[in-house]
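Peer 1: Quick one, structure for this:
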Amino acid sequence: MIKDLPENNVTDIAVAVALEGETAERKIWHVYLINQKKENIENVLITSKGYGEKDGEQVKTSTLRHMFTEVAAGTFKQIEMIDEQTFGLNNEYWVSYYIGKQIYDKKFIFLPESIIDANFIKLPVVNKPGVMIG
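Peer 2: The predicted structure is shown next:
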């Protein structure tokens, strides 16, 4: 059955973790969905979760679900805030969306310790420093 489904490759869609600002006590981070396509995407469903090993024990965060009716071409949407304490885990964002009647989906995973200054770029569209998977 799965072999009968069309292979819809996800391109020009990215998930990014951006540094929003910092106070004396902490840094503030947000996760964004970036639509670099020349067309809108619709009925966007995103699940997010963290998992991995911390202090020698397996750890899993809650699974969160986010829904956007539409993400216009060349724009972005804030998915959620993210706590720096989860950067030592795998942070997974599974994105599904429609273009017309075609469904697309892709899993974006920020590996442990990948959200670091050395990996920062200026995020397209969002125009903030951060790490992006596209």
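Peer 1: rest of the way, CA atoms for contacts and neighbours
Peer 2: Noted.
Peer 1: Helix or strand: which one has the residue nearest the centre of the chain?
Peer 2: When the chain is reduced to its mean C-alpha position, the closest residue under Cα atoms, centre = their mean turns out to be Val15, at 3.3 Å. Assigned by DSSP states H and E, Val15 belongs to strand 13-22.
Peer 1: what helices or strands is that strand leaning on?
Peer 2: Strand 13-22 makes packing contacts with strand 27-35, strand 129-133 when contacts are defined by 3 or more Cα pairs under 8 Å, 6 or more residues apart in numbering; DSSP states H and E.
Peer 1: Please provide the structure for the following sequence as well, for comparison with the first:
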Amino acid sequence: MKKDIIIPVVKDVYVAIVKEWNDDFSSNDWNSYIINNTREPLETCMIMTRGKHKDGRKTSTMRHAFKVIKARSYEKIELMMEEVFPFENEFIVSYFKGDTLYDKTFIANPNSISESNFKDIPLMDQEGILLD
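Peer 2: Take a look at the predicted model:
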């Protein structure tokens, strides 16, 4: 029975963390994004974010919903404060493609969010941290 459960593999969907200039506040801000690099839309996409520190501290749990994320596009999830970079930051992503539910947890390890770890981000034409 348990062997009959098929868990679909998440492919070409990522979470990215990028540093961007904010004209309103004249500052560089860190933002997280969900990237759909597939040929199909992601429907009813739910994202839960939270962080936990090895000393027991936790961040608030945030929940975000997107009705549709178009094929080969991206959407901003949330602003990230540098104070949470020493935490293990989780992005739990669930969505439908057709009638199939997909689910994956993306993790940014403590202190991994840094410009020294930047690489090219698909579809965004900029550099940042890519969680896959």
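Peer 1: coming back round to it: looking at the helices and strands packed on strand 13-22 of the first structure, which is nearest to Ile2 of the first structure?
Peer 2: With respect to Ile2 of the first structure, and counting by Cα to Cα, the nearest of those is strand 129-133 at 25.9 Å.
Peer 1: contacting residues around the corresponding residue of the first structure for Ala108 of the second structure?
Peer 2: Aligning on TM-score structural alignment places Ala108 of the second structure opposite Phe110 in the first structure. Going by Cα atoms under 8 Å, 6 or more residues apart in numbering, Phe110 of the first structure touches Asn90, Asn91, Glu92, Ile133.
Peer 1: Where does the aligned partner of the second one in the second structure sit, in terms of helix or strand?
Peer 2: What it means is Asn91 of the first structure. Aligning on TM-score structural alignment places Asn91 of the first structure opposite Asn89 in the second structure. Per DSSP H and E, Asn89 of the second structure falls inside strand 88-97.
Peer 1: now the helix or strand just after that strand: how far from the chain's centre is it?
Peer 2: Using DSSP H and E, the helix or strand that directly follows strand 88-97 of the second structure along the chain is strand 100-108. Centroid separation between strand 100-108 of the second structure and its chain, computed with Cα atoms, centre = their mean, to the nearest Å, is 9 Å.
Peer 1: circling back: show me the contacts for the match of Asn91 of the first structure.
Peer 2: By Cα under 8 Å, 6+ apart, the neighbours of Asn89 of the second structure are Thr49, Arg50, Gly51, Lys52, Ile107, Ala108, Asn109, Pro110.
Peer 1: and with 7 Å instead?
Peer 2: Contact analysis of Asn89 of the second structure by Cα atoms under 7 Å, 6 or more residues apart in numbering lists Arg50, Gly51, Lys52, Ile107, Ala108, Asn109.
Peer 1: which of those lies closest to Asp120 of the second structure?
Peer 2: Comparing the contacts of Asn89 of the second structure against Asp120 of the second structure with Cα to Cα places Ala108 closest, at 16.5 Å.
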